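here is a sequence with its predicted model. Questions after.
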Amino acid sequence: MKIDDIYYLSFEALRDRKVRSALTILMVVVGSSLMVALNGLTAGFGVFIEKQFSNLASNVLTLTNSGGGGNFGGGGGGGGVVISAGGQPQSSGTIVNFNAAVVTKVKTLPLVNDVIPTYQGRVTLESQGKSRGVSVFAIAPEKLTTIAPTIQYKEGAELKANDPTGMVVADLIANPEGQPTPFLVVGQTVKASYSFTDPYTGEDKQESRSFIIRGIMAQTGNPNIDRAIIISPEIANSLLHKNGRYDSLMVVVPSPDDVSTVQDEIRVIYGNGVGISTPQAVLQARQQFTSGFSSFILAIALVALVVGAVGIVTTLYTSVTERIREIGTIKAIGALNKDILLIFISEASIIGVMGATLGLVFGIATGSLLTGAFSFGPRPGGGQDISPVYLPTDLLYVWGLSVGLSLLAGIYPAWKASRLEPIVALRRD
């Protein structure tokens, strides 16, 4: 039999069983569309992570206090070992309190260009009868671009070096999501209050100070900045009662290639008394999470595709049972075993090709719908900018896998049909 005759008979057989064929094709569509959508979202998330990483200073290490006043802690510089004048810890493995001596010691390392101390904490901002708790990130204004090279201001300008009343705020703080009016605007006066417990009397106290909003920062991708207010370190030291004990040190090295070397040198000096994080480590952790999560989700999609393949087996096997007399008639007029085999294989291929092709279309549409449903797209006030990315290689892989599984599923029913003897088939009621 000619190949066009084989496909004609296969198509007619599927058309005669419209509902069953449509449901079988739908199974393939569901599995392949899920794989396309999830592949697209995974690739999009990978692009997003790379974009975020490019916004960070890849040549900067962040040293944090391993205990006591960690990131955004209120008290700052909690218990731990006292550093000697030479900047050395008194005992191995103890917590290091960051002070001027530590800054000087780290600066003496061969590959260190600069050490930027920061204070962190939480205060309550009061503005126009409203108040909200926010994070403080205090850094020398001229050093801000070192740790956030792509920083831009939606309104106003950067903080000046000697501005004791100046404050710049993240856009997410100035324009809270879901609020019709801004919480803060440039030029506005705002009161910042810090609550603490007096270490000598045990009384709860509050320190307050007024600031003027100088600028509103756009999203940078740096978590220390994107949800914080920026004030000068001198003012933060007084307002937050830090007593000269820093919460973190930003260590600047010549290039990203020097990060691991400096990290090892710092670890030799201070052991586990400091926490050390780098943009590369953050990126690697995010990539590992993304890879594991996507593998799990894609496994679910593959199960759906396998279910579709089982549906093909069921459909074609049922079709063989129903068409035994038809198969006997075709064989009686000269069709060979391979012709019958090809007829049923071609039915499986038609199901696979139609299901896989429709799956690509619906998968791309599903990815876009999921992006909108979970608010991955751009939002007013600066939201996450994650869009699905559909790579041609991924689409081709899903299409080939869907068609391949469909063909594989059709082999047994096709072989079963080809082995029927004409006389036995014609005698079947």
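Okay, I see it. Since the model is a prediction, treat every value here as computed from it, not as a measurement. Residues are numbered from 1 along each chain as shown.

use CA for all of it now, contacts and neighbours both
OK.

in stretch 150-157, what counts as buried?
Burial within stretch 150-157, assessed by neighbour count using 16 or more other C-alpha atoms under 10 Å, is assigned to Thr150, Ile151, Gln152, Tyr153.

save the residues you listed as JSON lines, and put in secondary structure too.
Listed next are the buried residues of stretch 150-157 as JSON lines, based on DSSP: H, G, I helix; E, B strand; the rest coil:
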{"residue": "Thr150", "secondary structure": "coil"}
{"residue": "Ile151", "secondary structure": "coil"}
{"residue": "Gln152", "secondary structure": "coil"}
{"residue": "Tyr153", "secondary structure": "strand"}
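
here's the one I want to compare it with:
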Amino acid sequence: MRTSDLLRAAAANTVRSKLRTTLTALALVVGAFTLTLTTALGAGVTDYVTRQVDSLGAQDVLVITAAPPTAAAGGDPVAYDPETSTPAAASANPLGGGSAALTDARLEQLEGIDGLAVVEPVTTAALDYVGVGAARYLVSIDPTSSIGRADLLAGAQLERDAAELQLVLPVGYVQALGLGDPAAAVGTVVDLGLTDVLGQPREVRARLVGLTNPSLLGGGAGANAALADELATVQAAGVDAPARYAAATARFDPDDAGALAAVKEEVAGLGMTAQTVEDQLGLLTTVISGITGVLSAFAVVALVAAAFGIVNTLLMSVQERTREIGLMKALGMSNGRVFGLFSLEAGFIGLLGGVVGVLAAVAVGTALSAALSAGPLADLGGLDVLLFRPGTAVAIVVLIMGVALLAGTLPARRAARQTPISALRYE
């Protein structure tokens, strides 16, 4: 029997008992459906996060902060060392910048690390509001906004070295502040209210140069270096206090992973932490991976159940067709051809279940993704919750077929071992 004849015979035998084949394939459909949706979910969120990171344009920047005064291993308190311990400041203190701050001495230590370049402190200020006229709304400044690129909806990027005080705001502030549409809002001069260290209300005026899309990475405002410095100066109110910085930024070679690891280790040895943008997003990607992993586990359970169903279906088929097998062998069909025939039948069941499951997942997922994008996730422009890739779909179908072929090995082997005489005598 030629290979083409074997394929035709396997296809015909697969649909010989339509109900049994359909019920067996349904478990594969469930597995393929679930696996397709989970991989699409992971691909969609990962693609969105990747594009958000790329838009920041800060892949060669490390954000360095002082390690917070946490307890040591076992819960024991950490002893104070005047040489290494950083000041612990209340987060409300604008000069402290958080639970632990960097000092000029720490910045000098960072400058001495091989692999780090352009070490610069990040100045911060605690804002009370952003306003235009009588309209005032709470706002916070992203302390690292001056080193990256914003995901702009309208306007232009912040000019890092510009003397002009420049600000970018999330697009949601446009309507709240009564600025019309995003394009018209660009160029507006806004008031930034803050309270200085003496408790007096102060205002700084800045020009709105851009409006950003909503993002998973946060919705804070962005200030260029000139505005950040001005806000910090105004908030200090001329008080002669030691310089304290919430963080520092440094450039590194993003193509040298080994050097980056060594730099992080050396920074940690100095009592500080260094993170890239990808590091800061690690928790988000870990959560997404965990969710997709759990959902994929359900798909694996369905595939295991389907494998047993295929074994049962083909064993019944072998038993029902014992005399047919004996006749084929008596006419000269080899054991290998018989084994191949039943294995191909299992493969066809896998192909049927895989294709139907993938197509159903794409249909349902596309509709669901469109509904989410137009509804609850409408503010996250460019987010495809479920991203279906042709290569992934083909890989899932091949995987399902592989599971089916593996499950069909036992029944095919049993059919191949039948002897013509005993098979023809079978009643």
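Perfect, thanks for sending it. Keep in mind it's a predicted model, so treat the numbers as computed, not measured.

what's the TM-score here?
Taking TM-score structural alignment, normalised by the length of structure 2 as the basis, the two superposed chains have a TM-score of 0.68; 390 aligned residues with a C-alpha RMSD of 4.8 Å.

ok, now how distant is the closest residue to Tyr153 of structure 1 other than its chain neighbours from Ile343 of structure 1?
With C-alpha to C-alpha, 6 or more residues apart in numbering as the criterion, Tyr153 of structure 1 has its nearest non-adjacent residue at 4.4 Å, and that residue is Met217. As for Met217 of structure 1, its distance to Ile343 of structure 1 is 66 Å (criterion: C-alpha to C-alpha, to the nearest Å).

need the counterpart of Ile349 of structure 2 in structure 1.
Residue pairing (TM-score structural alignment): Ile349 of structure 2 is matched to Ile351 of structure 1.

on the three-state scheme, its match is what?
Each residue gets one of three states, and Ile351 of structure 1 gets helix by three-state DSSP.

contacts only, for it.
Ser21, Thr24, Ile25, Val28, Ile312, Ser406 (C-alpha atoms under 8 Å, 6 or more residues apart in numbering).

just the residues you listed now: which is nearest Val389 of structure 1?
Val28 (22.0 Å; C-alpha to C-alpha).

the closest one and Val353 touch, don't they?
No - using C-alpha atoms under 8 Å, Val28 of structure 1 is not in contact with Val353, being 9.3 Å away.

show me which of those two is the more surrounded one.
Set side by side, Val28 of structure 1 and Val353 show more neighbours around Val28, with 32 against 22, by other C-alpha atoms under 10 Å.

stretch 282-290 of structure 2 against structure 1, how far on average?
Following the fit onto structure 1, the mean deviation recorded for stretch 282-290 of structure 2 is 5.5 Å by mean C-alpha distance after the TM-score superposition for structure 1.

residue nearest the middle of structure 1, spatially speaking?
Nearest to the geometric centre of structure 1 sits Phe45, at 4.8 Å (C-alpha atoms, centre = their mean).

in space, what's closest to it - neighbours in sequence excluded?
Spatial nearest neighbour of Phe45 of structure 1, chain neighbours left out: Ile386 (6.1 Å); criterion: C-alpha to C-alpha, 6+ apart.

can you pull out the helices in the stretch 1-150 of structure 2?
Per DSSP state H, counting those that start in this stretch, the stretch 1-150 of structure 2 carries helices over the ranges 3-14, 18-56, 104-111.

that older thread, which one of the contacts of Ile351 of structure 1 is nearest to Gly359 of structure 1?
Of all those, Val28 has the smallest distance to Gly359 of structure 1: 7.3 Å, by C-alpha to C-alpha.

so how far is Ile345 of structure 1 from the closest one?
With C-alpha to C-alpha as the criterion, Val28 of structure 1 and Ile345 of structure 1 are 16 Å apart.

for Ala218 of structure 1, same thing?
Distance, Ala218 of structure 1 to Ile345 of structure 1, by C-alpha to C-alpha: 58 Å.

hmm, back to that, hey, what's in contact with both of Val28 and Val353 of structure 1?
Common neighbours of Val28 of structure 1 and Val353 (C-alpha under 8 Å, 6+ apart) are Ser402.

next, the mean deviation of the helix or strand that contains Leu372 of structure 2 compared to structure 1.
Per DSSP states H and E, Leu372 of structure 2 falls inside helix 335-374. The superposed helix 335-374 of structure 2 is, by mean C-alpha distance after the TM-score superposition for structure 1, a mean 3.9 Å from where its aligned residues fall in structure 1.

give me the neighbour count for the nearest residue to Thr366 of structure 2 once chain neighbours are set aside.
Among residues not flanking Thr366 of structure 2 along the chain, Leu386 sits closest, at 7.1 Å (C-alpha to C-alpha, 6+ apart). By other C-alpha under 10 Å, 24 other residues sit near Leu386 of structure 2.

strands of the stretch 101-250 of structure 1, start to end?
114-127, 130-138, 153-156, 166-170, 189-197, 204-217, 228-230, 248-252 (DSSP state E, counting those that start in this stretch).

now those strands in TSV, with distance to Thr357 of structure 1?
Below are those laid out as TSV (distance: least, C-alpha to C-alpha, whole Å):
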stretch	distance to Thr357 of structure 1
strand 114-127	54
strand 130-138	50
strand 153-156	45
strand 166-170	46
strand 189-197	58
strand 204-217	45
strand 228-230	48
strand 248-252	52
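
for Gln263 of structure 1, find the nearest of the ones you listed.
Across those, closest to Gln263 of structure 1 is strand 248-252 (C-alpha to C-alpha), at 9.5 Å.

residue range for the closest one in structure 2?
With TM-score structural alignment applied, strand 248-252 of structure 1 matches the range 246-250 in structure 2.

mind listing what's buried in stretch 352-364 of structure 2?
Neighbour-count burial for stretch 352-364 of structure 2 flags Leu352, Gly353, Gly354, Val355, Val356, Gly357, Val358, Leu359, Ala360, Ala361, Val362 (criterion: 16+ other C-alpha under 10 Å).

scratch that, stretch 189-204 of structure 1 is what I was asking about
With burial defined by 16+ other C-alpha under 10 Å, the residues of stretch 189-204 of structure 1 counted as buried are Thr189, Val190, Ala192, Ser193, Tyr194, Ser195, Phe196.

Arg16 of structure 2: how many residues sit nearby?
A count of nearby residues for Arg16 of structure 2, using other C-alpha under 10 Å, gives 12.

the residue nearest to Phe45 of structure 1 contacts Gly44, doesn't it?
Yes - judged on C-alpha under 8 Å, Ile386 of structure 1 makes contact with Gly44 at a distance of 6.0 Å.

roughly how far does the match of Ile349 of structure 2 sit from Val29 of structure 1?
Ile351 of structure 1 is 10 Å from Val29 of structure 1, by C-alpha to C-alpha.

with Ile423 of structure 1 instead?
39 Å.

who has more neighbours, these two?
Taking neighbours as other C-alpha under 10 Å, Ile423 of structure 1 and Val29 compare with Val29 leading, 29 against 13.
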